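1. fold the following.
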Amino acid sequence: MQTPSDFIPKEYSQTVEKGRFQWSAPSNIALVKYWGKKENQIPANPSISFTLKNCKTITSLSFSKIEKRENFSFDLLFEGKPKESFRPKIQKFLERVEVYLPFLKDYHFTIDTQNTFPHSSGIASSASGMAALAVNFMSLEKLLNSGMTDEYFNQKASFLARLGSGSACRSVKGEVVIWGNHQETKNSSDLFGVEFSMLHSNFKNYQDTILLVDKGEKQVSSTLGHDLMNGHPFAEKRFEQAHNNLSKIKTILANGDLNEFVNLVESEALTLHAMMMTSMPYFILMKPNTLEIINKIWKFREATSIPVCFTLDAGANVHVLYPENVSVEVLQFIKNELVVHCQNEQYICDEIGKGAMCLE
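-> This is a model prediction of the structure:
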């Protein structure tokens, strides 16, 4: 069993004066949700997610050696323009990871980041953003430690990403990632995500069309929502359910049972929002159009027997999940009946992806 101290480097074998990396890292959509966390970004229950392909953050990291300082030295750009509102989150991230990346105060960094999807609208932009930043920093550490293995690189990148945003640890690799200690999953860990490799062909190239019901910022942040699981009257039962559902969905993903997949994934989505509606204070992130879409999906599935289903993250947007071989029918249904419930009729076509990629 690994511990955080395993990711503290002893010494570096190389030096580097300056350079630049650029990585993309995708968002992910949880199938079994985690809701509630302990200290140091440790999940209260394990989760499993599809790594996405098109909804991603692209981040470049330029670095140049400076005299070691007491404070971190960095400029932050979002879509090429200064973004001071992001600075506190990056500052906190650097403080959390400094012990694991002791070179951070030896360099001035320019972090330039952009999203392919709306920020803070329930499509896990913090997950893709922190994963992209983590793999960039790991690329610099790999220059300083030339003997680093790919396995260590990915594991530590996931570990670091988690310290910025819990679900970010599921965005480093793909196609399906498990995060959190789970008795029936070998090598599972609260510290980083691990790939689930026994994916049935039914789930290869699985599609996720994201219906943008509300592109605005959520009125309750995920961080606050997680905190409200402390003392929640149904918390312990929910954590037990998540463990059981993770066992079930591993079997489903391995044997290709699409009907059971639909039942479990939709139940998990509604359970997540039930936890929000029964916390104190209580809150609702779904919008009327979210419910309209859900009801239309149920009617369509009953009428056609096409195994299309929905899931939700901590927001109003709806992820419509379906196999690639029914794409034509489902996309026609989405265009005919669902886009009317989207803000400005906007939606994003996505699918299972492979994780973070080095662009330069």
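2. okay, CA-based contacts and neighbour counts for the rest of this
-> Noted.
3. in this protein, where's the longest strand?
-> As assigned by DSSP state E, the longest strand anywhere in the chain is strand 47-65.
4. report all helices and strands that that strand contacts.
-> strand 18-32, strand 107-115, helix 125-144, strand 176-179, helix 235-255, strand 347-351 (3 or more C-alpha pairs under 8 Å, 6 or more residues apart in numbering; DSSP states H and E).
5. contacting residues for the residue of the chain most remote from its centre?
-> Distance from the C-alpha centroid of the chain peaks at residue 67, with 35.4 Å (C-alpha atoms, centre = their mean). By C-alpha atoms under 8 Å, 6 or more residues apart in numbering, the contact list for residue 67 reads 106, 107.
6. what about it, distance to residue 74?
-> For residue 67, the distance to residue 74 equals 14 Å [C-alpha to C-alpha, to the nearest Å].
7. I have a second one here; can you model it like the first so I can compare?
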Amino acid sequence: MTEKDFIPQQFSKNIEKGEVTWQSPSNIALVKYWGKKENQIPANPSVSFTLNNCKTTTSLEFQKKSEKTETFDFELYFEGKKKEDFKPKIQQFFERIEKYCPFLKDYYFKIYTENSFPHSSGIASSASGMSALALCVMSLEKELGSNQVDNEDFFYKKASFLARLGSGSACRSLEGELIEWGEHKNIPDSSDLFGIKYPFEIDKVFKTFQDTILLVDKGQKQVSSSVGHNLMHGHPFAKNRFAQAHSNLDKLKEVFASGNLEEFIAIVESEALTLHAMMMSSNPYFILIKPNTLEIINKIWEFREATKIPVCFTLDAGANVHVLYPEAHKAKVLEFIKNELVAYCEKGQYICDVVGKGAEKVVPAQ
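-> So this is what the prediction gives:
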């Protein structure tokens, strides 16, 4: 598919007003996307677990204007309060997707959104937030009688395509359980334009994988992901890093099929450390991990060596640690977390999550 396939040809209905709500999850990348080209095109492919409990719920109220204007008109409420500082990102999102959603200037919108987890703390709140909003926009397009959107596969592809234009990793937050994004020669139908469900065999151990997120630092990151991505332009190690991502995706095909946890751990932890190595070796360089992040990593290594339990870590673009482990070891790993790792979390806080099925439309109670 090309970008032109997402430009609607005609609408058959006139909708005056309405409301739609979607709940969309965050995701945690196993092979990391770091670096992008123009129009939110990834410099390398990635694959992620869709999460179940870390979600954004977004409602879109729409009222047709008496006359179409040349502006996007909307109000934004985050967790019940007007949030003016979020508006520029939504404005930019609408500007980027107008070509593919030409009805946006026909309506006045009220956007209500809330997270089940801390905003801007490295749990990909932009991924769940932008994917939820993209799904709401697609539901409006469907109500308007777009000639293409009745096809469910197309609906999700275009929603993923739109979400990517708001936040790259958002295109991986619509479906579950494993989502791949970015063109890769050995993954059929992979695309830089949208995420796809991982097309190969997945061992059952990965379908219930646990992710306990240790909140080391809930504050706003000192350097945004957008800035970090841009610093990959001209990065001295960028070419090798992008090749590494392709290679690791190839290696994971056998890992996902066989349930080889030893190899899974080696790839996932290497990817996490490589991501932060790219940050520390960019120009200008920066560090998002904290001393307690390193303490937790070392504790996990010591625990794994002592118990032989296949528990590992990954990191997103922040200080928080995602502790990954099979469901069969949940009780022992949670005991370890409570006894030895919670002390390194801000206010002792952590979130228990698990691989999930993807976004859901919220149907109003009758």
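8. returning to what we had before: now the angle from the helix or strand just after the longest strand of structure 1 to strand 107-115?
-> Using DSSP states H and E, the helix or strand that directly follows strand 47-65 of structure 1 along the chain is strand 73-78. Here strand 73-78 of structure 1 runs at an angle of 10 degrees relative to strand 107-115 (axes from the mean of the first three to the mean of the last three C-alpha atoms, to 10 degrees).
9. and strand 73-78 of structure 1, what's buried?
-> Judged by neighbour count (16 or more other C-alpha atoms under 10 Å), strand 73-78 of structure 1 contains these buried residues: 73, 74, 76, 77.
10. go on, stretch 118-133 of structure 1?
-> 118-119, 121-133.
11. what residue of structure 2 takes the place of residue 123 of structure 1?
-> Matched by TM-score structural alignment, residue 123 of structure 1 corresponds to residue 123 in structure 2.
12. in this structure that match contacts residue 319, no?
-> No: Residue 123 of structure 2 is not in contact with residue 319 according to C-alpha atoms under 8 Å; the separation is 9.8 Å.
13. separation between residue 32 of structure 2 and residue 89 of structure 2?
-> 23 Å.
14. repeat for residue 132 of structure 2
-> Taking C-alpha to C-alpha, one finds residue 132 of structure 2 at 14 Å from residue 89 of structure 2.
15. could you do residue 328 of structure 2 as well?
-> Taken as C-alpha to C-alpha, the span from residue 328 of structure 2 to residue 89 of structure 2 is 41 Å.
16. which part of structure 2 lines up with stretch 327-346 of structure 1?
-> Going by TM-score structural alignment, stretch 327-346 of structure 1 lines up with residues 330-349 of structure 2.
17. next, the distance between the ends of that stretch.
-> First residue to last in stretch 330-349 of structure 2 (C-alpha to C-alpha) measures 18 Å.
18. if you count neighbours, what's buried in it?
-> 330, 333, 337, 341, 342, 344, 345, 346.
19. starting at the chain centroid, how far to it?
-> Chain-centre distance of stretch 330-349 of structure 2: 25 Å, with C-alpha atoms, centre = their mean, to the nearest Å.
20. so residue 296 of structure 2 sits right up against residue 343, yeah?
-> No: with contact defined as C-alpha under 8 Å, residue 296 of structure 2 does not reach residue 343; the gap is 9.5 Å.
21. and the closest residue to residue 70 of structure 2 other than its chain neighbours, how many neighbours?
-> What sits nearest to residue 70 of structure 2 in space, not counting adjacent residues and going by C-alpha to C-alpha, 6 or more residues apart in numbering, is residue 105, at 6.6 Å. Residue 105 of structure 2 has 20 neighbouring residues, counting by other C-alpha atoms under 10 Å.
22. can you give me the strands for the stretch 251-360 of structure 1?
-> 309-312, 318-322, 347-351, 357-358 (DSSP state E, counting those that start in this stretch).
23. which of the ones you listed sits closest to residue 191 of structure 1?
-> strand 357-358 (21.5 Å; C-alpha to C-alpha).
24. list the helices and strands that closest one packs on?
-> strand 18-32.
25. OK, contacts around residue 110 of structure 2?
-> Neighbour list for residue 110 of structure 2: 60, 61, 62, 74, 75, 76, 77 [criterion: C-alpha under 8 Å, 6+ apart].
26. 6 Å - rerun?
-> 60, 61, 74, 75 (C-alpha atoms under 6 Å, 6 or more residues apart in numbering).
27. let me know the closest of those to residue 190 of structure 2.
-> When the contacts of residue 110 of structure 2 are compared against residue 190 of structure 2 (criterion: C-alpha to C-alpha), the nearest one is residue 60, at 30.2 Å.
28. excluding its backbone neighbours, what's nearest that closest one?
-> Nearest one to residue 60 of structure 2, counting by C-alpha to C-alpha, 6+ apart, is residue 111 at 4.9 Å.
29. again with residue 93 of structure 2
-> In space, residue 93 of structure 2 is closest to residue 166, 5.1 Å off (C-alpha to C-alpha, 6+ apart).
30. that neighbour maps to what in structure 1?
-> Match for residue 166 of structure 2 (TM-score structural alignment): residue 164.
31. returning to what we had before: off-centre distance for the longest strand of structure 1?
-> So, by C-alpha atoms, centre = their mean, the centroid of strand 47-65 of structure 1 is 10 Å from its chain's centroid.
32. who's in contact with residue 325 of structure 1?
-> Counting by C-alpha under 6 Å, 6+ apart, there are no residues that residue 325 of structure 1 touches.
33. look up how far residue 295 of structure 1 lies from it.
-> Distance from residue 325 of structure 1 to residue 295 of structure 1, by C-alpha to C-alpha: 23 Å.
34. the residue nearest to residue 60 of structure 2: neighbour count?
-> Neighbours around residue 111 of structure 2, by other C-alpha under 10 Å: 20.
35. that one against residue 78, yeah?
-> No: taking contacts as C-alpha atoms under 6 Å, residue 111 of structure 2 lies outside contact range of residue 78: 8.4 Å.
36. one step back: could you redo the strands of the stretch 251-360 of structure 1 as TSV and give each row distance to residue 190 of structure 1 and mean neighbour count?
-> Putting these into TSV (distance: least, C-alpha to C-alpha, whole Å; neighbours: other C-alpha atoms under 10 Å) gives the following:
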stretch	distance to residue 190 of structure 1	mean neighbour count
strand 309-312	23	24
strand 318-322	26	24
strand 347-351	26	19
strand 357-358	24	16
